[in-house]
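Participant: Have a look at this prediction, sequence included:
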Amino acid sequence: MADYPAPYLVEFPRLGAPEIGYISVGENGQDPLPFVVQRVFWTYYTPESIVRGRHAHQRTEQVLIAAAGRITVTTELANGDIQLFRLEDPYVGLYVPPCAWHTMQYSHTAVQLVLASQPYDEADYIRDHNQFRQLWLARS
């Protein structure tokens, strides 16, 4: 089994200035991206009352970025460690390893950009919280 770090914030380079704007860049195989990106997707117009996520992965690593607005992410490891992250700067992402159950709640204007290490595969998703804990506790 691969050994994954706990969720952590990733800061992308912020190039530019207030008078001209900024650009942030992540390139495959180079810092600060911890994996080669195989899939990119984004969510938007999510009502503030909705909690998304509610899953973990078998293999997929992700970096979540609030491209606009604010996203509150809660992560939980199988051992019960819970962390709360507030993403609201477009040059800061959150690394989420496969072994982390995660939920997201959005401001109305939030646009979430997700960089994923694997193509979409429904079999990779663990959508039952008890199954997540049993699977990842058994692997540790």
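Facilitator: Happy to help now that I have it. Numbering: from 1, shown residues only.

Participant: Every contact and neighbour count from this point should use C-alpha atoms.
Facilitator: Will do.

Participant: The residue most central in space within the chain: which element?
Facilitator: Centroid-nearest residue in the chain, with CA atoms, centre = their mean: Leu64, separated by 3.4 Å. Using DSSP states H and E, the element containing Leu64 is strand 62-68.

Participant: which other helices and strands contact that strand?
Facilitator: strand 92-96, strand 111-116 (3 or more CA pairs under 8 Å, 6 or more residues apart in numbering; DSSP states H and E).

Participant: Next SSE downstream of the longest one?
Facilitator: What that stands for is strand 111-116. Scanning onward from strand 111-116 (DSSP H and E), the first element met is strand 125-126.

Participant: Got another one to weigh against that:
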Amino acid sequence: MTSRLDKCRLIQLPRIQDARGNLTAIEGTDVTGFEIRRVYYLYDVPGGADRGAHAHKALWQLVIAIMGSFDITLDDGERKRTFQLNRGYQGLLICPYIWRELNNFSSGAVCLVLASERYDPTDYIRDYDAFLAAAKAQG
């Protein structure tokens, strides 16, 4: 049986390598599978701080460590899996109804997020028990 957590996966991003520096471009739906409607990034995260601790009802995200490294623990209500992101040419695709927690940010880390929708506070599930109930109801 496939769970929602199995839909979350690392994606190798297009990379053009050059002695002068590398370049990665993300266009249209080619890499993400969704139209990008919002882009944001986390930076200057203090040592020991955690981010995330929520799920989304409809939003898809592609999370990329464009500088430094951090861990993301994904939870579908039954299983958990932790990914370490530390390469600018690799992204983690996260589907709806997945609880996420980001931690272990290295000094100077920058976390880039490409999202399928604009910010909508009603799309967030910020209480873990409410998430468990919602995830179970989704099957």
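Facilitator: Thanks, I have the structure now. Keep in mind the model is a prediction, meaning the values are calculated, not measured.

Participant: care to give me the TM-score?
Facilitator: Remark: TM-score between the superposed chains equals 0.92 [TM-score structural alignment, normalised by the length of structure 2]; 135 aligned residues with a CA RMSD of 1.3 Å.

Participant: deepest of the helices and strands packed on strand 62-68 of structure 1, which one?
Facilitator: strand 92-96 (a mean of 23; mean count of other CA atoms under 10 Å).

Participant: so where do the strands sit in structure 1?
Facilitator: Ranges of strands in structure 1, per DSSP state E, are 8-11, 15-17, 21-23, 39-44, 51-57, 62-68, 71-77, 82-87, 92-96, 100-106, 111-116, 125-126.

Participant: could you list every residue that touches the residue lying closest to His129 of structure 1 once chain neighbours are set aside?
Facilitator: Closest residue to His129 of structure 1 apart from its sequence neighbours, by CA to CA, 6 or more residues apart in numbering: His55 at 7.3 Å. His55 of structure 1 makes contact with 101-103, 125-129, according to CA atoms under 8 Å, 6 or more residues apart in numbering.

Participant: Quick check: the gap between the most far-flung residue of structure 1 relative to its centre and Ala67 of structure 1.
Facilitator: For structure 1, the largest distance from the centre (CA atoms, centre = their mean) belongs to Glu19, which lies 30.3 Å off. According to CA to CA, to the nearest Å, Glu19 of structure 1 stands 19 Å off from Ala67 of structure 1.

Participant: before we move on, back to that, how about the contacts of His55 of structure 1 in JSON lines, adding neighbour count?
Facilitator: Output for the contacts of His55 of structure 1, formatted as JSON lines (neighbours: other CA atoms under 10 Å):
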{"residue": "Trp101", "neighbour count": "24"}
{"residue": "His102", "neighbour count": "23"}
{"residue": "Thr103", "neighbour count": "18"}
{"residue": "Tyr125", "neighbour count": "16"}
{"residue": "Ile126", "neighbour count": "20"}
{"residue": "Arg127", "neighbour count": "15"}
{"residue": "Asp128", "neighbour count": "12"}
{"residue": "His129", "neighbour count": "14"}
